[in-house]
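[1] With the sequence up front, the predicted model follows.
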Amino acid sequence: MNYEYKHISKLVPRHRVPFFISILLTTVLSPVTMGYDSLMMGNLNALPQYLDYFHIRDDAALLGWMSAAVWVGSILSCFLMQQLSDKLGRKKSIVISVIVGLVGVILQSAAKNIAMFSIGRVIIGFGTQLSVAAAPTLISELALPKHRGFLGGLAFTCFQVGALIASGVTYGTRNITTTWAWRIPSIIQCVPALFSIAALVFIPESPRWLISVGQFDKASEVISIAEGIDIDAGMKRVQEIQVVIEEEKARVSSSPWKEITKGVYNWKRLFIMLTQGLVTELAGSSVGTYYFSLLLNQAGVTDVSTVLQVGIIQSSWCLVIALIACFTLDIVGRKPQALFGTTGMIVSFFILGGLIKKYGNSDNVSGSYGAIACMFLFQGFYNLCWTPMNTLYPPEIWPFKLRSAGVTVFKFFNCGFGLFGTFILPIGMSNLGWKFYMLNAGYDIIFLPIIYFVWVETKGVSLETLDELIGCPVVLDEESLSSVELVQVDGRGKSDKQ
């Protein structure tokens, strides 16, 4: 007997495959925007039209600020992430973030001076991070455990799609002699955001958020489609999830910010967020994005066209590796893949530093190509774990009541370290040369024992039982299930006991 879905929008697909395609269209477009911005700025740093217009060619500090300003907005957005996502829902948070980001792109594209350009980039960072926080949370709460690694990882993997598009666009505008050489790439940054708004009409709200606000009929219909089960089984899942949410409410105070530092298990979660933020932003990733052109110059590659061509190849390489990583995360697991990728990053940076020391200022073409190859290897190992893990792991290890707050904490660490790294990197790379890569590799070694001994494996585990891995058990017994009373809340705030 076919069930007539009456509570969710008619535009939401009723079958699993088109349903998840619609979800992915929205969740991946935010990272596309972020990836586009990252590589666009990296390539603009190689364009004379951009450097000369703002008079920053020989000012490493100002060059760093022009790229790093986006992180200031990202940090400021952390103060609203949890409130928007929990109060308004994941979907409305994405809408707000996209609109804010569009305002920033307009200011950046029309910039007449450094101040206007910087304000635009701050606003872009504010909007982008709001979306990048809400979208992965939405998909983690919709995906089945066996698919969560692929779907959650794919969200930020599309960072590389944006990076590839940015590489192609800036290469195409490189020969324009006016400021349109950098304004056109900036304007095109609007396109993913506009597509994201269009795709939102085809997706539902997170069923777990719907359950938390008493909209059980909607939640059961979303779960029925997402898990490919009938509506009665969907309502049973609603009841199971509600048990967990009620248990969380019993031990979580009204404010998640008061609860997030209570108990050894939550401090463990916070430490994991801290270390993931550190390795994501300060393990060397920005060298291959914002300052890839500086690395190529140190390796002896100075021609603008060649730098941009290498950027296109690099973006394609990173995208392929990140896509492979999305598939293997549900097979190999989060921890083994992170350990393998980080070890490869360390080895690659040690070799890169040695090659730049020996061949950086020489005419040896083979030495320069070897240094570039090592950077490609580094980026490959990085994208094998840290690109997909960026949006996958933080939502996984937090319970529902603390999930938005936990993701916000990760984004705060992530953005704070991103701001520090993006601003400091050009100064360090310019002053330390080859030693910079040696120091970075040595620092990355610290993360290996932390990942091995502290992190938890989340492969194939449901969100409702992940607490057990942290040391905070959740019990789903028949007595608990039978004692839960579902009180339906409609859109006007009225309730109806079921």
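    Alright, I've got the coordinates.

[2] okay, CA-based contacts and neighbour counts for the rest of this
    Will do.

[3] ok, now which ones touch T328?
    By CA atoms under 8 Å, 6 or more residues apart in numbering, the contact list for T328 reads F150.

[4] Correction: the previous question concerned L88.
    If you count contacts by CA under 8 Å, 6+ apart, L88 has none.

[5] Check the gap between it and G73 for me.
    Here the criterion is CA to CA, to the nearest Å. By it, L88 lies 21 Å from G73.

[6] Same question for R183.
    Look at R183 and G73: by CA to CA, they are 21 Å apart.

[7] which residues in this structure form strands?
    Using DSSP state E, the strands of the chain run over residues 487-489, 495-497.

[8] Tell me which of those lies nearest to A250.
    Of all the strands of the chain, strand 487-489 sits nearest to A250, with 17.5 Å by CA to CA.

[9] which residues are contacting that closest one?
    Contacts of strand 487-489 (CA under 8 Å, 6+ apart): V213, G214, Q215, F216, D217, S495, D496, K497, Q498.

[10] Second structure follows, compare the two:
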Amino acid sequence: MKYNASIASNPYVVGSFACIGGGLFGLDISSMSGVLNNQSYLSTFNRPNPSVQGAIVASMPAGSLLGALSVTQLADRLGRKNTIILAGIVWVVGSILQCASINRGMLVAGRIVSGYSVGLSSAVVPIYQSEITVPAIRGRMVSLQQWSITWGILIQYFLQFGCSYIDGVASFRIPWGLQMIPAIILSLGMMVFPESPRYLFDHGREEEALQVLADLHGGGDRNNELVLLEYEEIKQQVYLERVEGAKSYLDLLKPGNPRRVMLGCSLQAWSQLTGMNVMMYYIIYVFEGAGLTGRRSNLIADSVQYVLNVLMTIPAIIYIDKWGRRPMLLAGTLFMGFFLFLVGGLQARFGDWGDHEGKRVWVVTDNAAATRGIIVCSYLFVCSFAVTMGPVSWTYPAELYSLKVRGKAVALATAANWTFNTVLAFAVPPGLDTIAWKTYFIFGTFNFACFIHVFFMFPETVGRSLEEVEEIFKQGHVFTAWKIKRDVGKKTLSDLTEKSKVEGKREDSPDDPEQ
């Protein structure tokens, strides 16, 4: 089906619609948090202990790891658009399995299938968004991915909160079934949106790529200066890559690429090691440990955290292209580490081992001030993540790489996210069950370690085209990233036109390996 040019004329509409794929990630995160103390869920699945519950939760990110790795091939073979459509279809299948599950095995199978879908969408959507937007708004567009995740978390949680008043298995089956609706909308809707112009050019569809660029950034005018600038940048990059030979995984090891692959993978890993998704998956356990009693009051307190997560992502969306990536990461990791140490310190000082609903937990008892302090610090931690690390962790990896390796490199970065997500989802319940408050100190330390890593090794990429980012890494500065200024790599249309002529002649020369 040919895309609708009138829809493609607005890059905000194109990029934001693809973000429904990020919403599937959010639906996954809170699909378990609202049922952890649901009696119907517990009886249906034979009251899983902390280790078993950790395995059930971890099955989704394990599937996501496989999905993200698949994007290393699918993004370049099927295209960005078709891979997003496929992700929606797979999610529907997984949702059906979860909704109909009658035992742990069926539930885990459904979560793995849904996780595969999330892995596909979480890896390919940032690529698609980064390739259809101009540098001035790219950070804003890709950070919409994080905002859609927060909306998915919030919507799923309130569905579960509302259904918690229903007696019986419908209290958890209805939310798991309704979550297939966004995926259906995503797959059907993407059919009328354009393919990435960079993917089109790379596959010999130059005229179509130019028209898509014109529709997205020039109101349909193929002679618009911005359109021609982007077209020349893409053309120059593709010519260069064709001269270098066919694409392969070995390209990731060529000079200049290993450092960038490491940066993308490490940032996605750090986004998990901050402890944010732990607070999302297991917030009920966190607030139980804080001494918040009563299932309804716990659910209400949890919902405040999810609302804050949505609201505090908005400033990041608006200002990410003004503040820059580095300042946001540096500030966020400092604040998150500080608030996690406060949570751990308050629990250590005022808590003790006790019994809660028949299970041994570290809990704060008879100290309302400490309970409120832990809850407030948890809220402030979530706000710190939402306005900094959350959106940047998706934006930064999507703009690091050249066209030739972008699909594979971004997929590997996302795979790193899911690898750590899987490990932490599995490990945290036993951790809270054994070392209790020390768990928060571990994640707080990870945040401070991330601060050091970002300060020395992560250069600023804000405001540059994807092709201009290449110039940043030619400057060196492996351990002095703060020295790279914002004007490094800036090019004009005349610069690119002249350079593309040279590359075009080189491509047409008898020595061209394509000839």
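    Happy to help now that I have it. As the structure is a computational prediction, the values presented were derived from the model and not from experiment.

[11] before we move on, back to that, need the winner for burial among the strands of the first structure.
    Comparing the strands of the first structure by mean neighbour count (mean count of other CA atoms under 10 Å), strand 487-489 ranks first with a mean of 17.

[12] follow-up on the earlier one: neighbour-wise, which of R183 and G73 of the first structure wins?
    The residue with more neighbours, out of R183 of the first structure and G73, is G73; 24 against 17, by other CA atoms under 10 Å.

[13] Mind listing what's buried along stretch 450-458 of the second structure?
    C450, F451, H453, V454, F455, M457, F458 (16 or more other CA atoms under 10 Å).

[14] quick one, what contacts the aligned residue in the first structure for the first one?
    If I follow you right, that is C450 of the second structure. Aligned counterpart of C450 of the second structure in the first structure: F447 (TM-score structural alignment). The contact partners of F447 of the first structure, by CA under 8 Å, 6+ apart, come to T275, V279.

[15] quick one on the thing from earlier: okay, the contacts of strand 487-489 of the first structure in CSV with distance to M273 of the first structure next?
    Output for the contacts of strand 487-489 of the first structure, formatted as CSV (distance: CA to CA, whole Å):
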residue, distance to M273 of the first structure
V213, 27
G214, 30
Q215, 31
F216, 32
D217, 34
S495, 38
D496, 40
K497, 39
Q498, 39
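
[16] can you put the strands of the first structure in CSV and add distance to G406 of the first structure?
    CSV is the format used below for the strands of the first structure (distance: least, CA to CA, whole Å):
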stretch, distance to G406 of the first structure
strand 487-489, 27
strand 495-497, 30
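
[17] and T137 of the first structure, which of these is closest to it?
    That would be, of those and by CA to CA, strand 487-489, which comes in at 22.8 Å.

[18] Now find how far off-centre that closest one is within its chain.
    Put simply, strand 487-489 of the first structure sits 34 Å off its chain's centre (CA atoms, centre = their mean, to the nearest Å).

[19] Likewise for stretch 106-119 of the first structure?
    Centre-to-centre, stretch 106-119 of the first structure and its host chain are 25 Å apart (CA atoms, centre = their mean).

[20] Tell me which residues touch the aligned partner of Y290 of the first structure in the second structure, please.
    Under the alignment (TM-score structural alignment), Y290 of the first structure pairs with Y281 in the second structure. Counting by CA under 8 Å, 6+ apart, Y281 of the second structure touches I29, S30, M32, S33, A425.

[21] Just name the closest of these to A68 of the second structure, please.
    For the contacts of Y281 of the second structure, the residue nearest A68 of the second structure by CA to CA is I29; the value is 16.5 Å.

[22] Give the full set of residues in contact with that closest one.
    By CA under 8 Å, 6+ apart, the neighbours of I29 of the second structure are I153, N277, M280, Y281.

[23] Tell me the residue in the first structure aligned with it.
    Per TM-score structural alignment, I29 of the second structure is aligned with S38.
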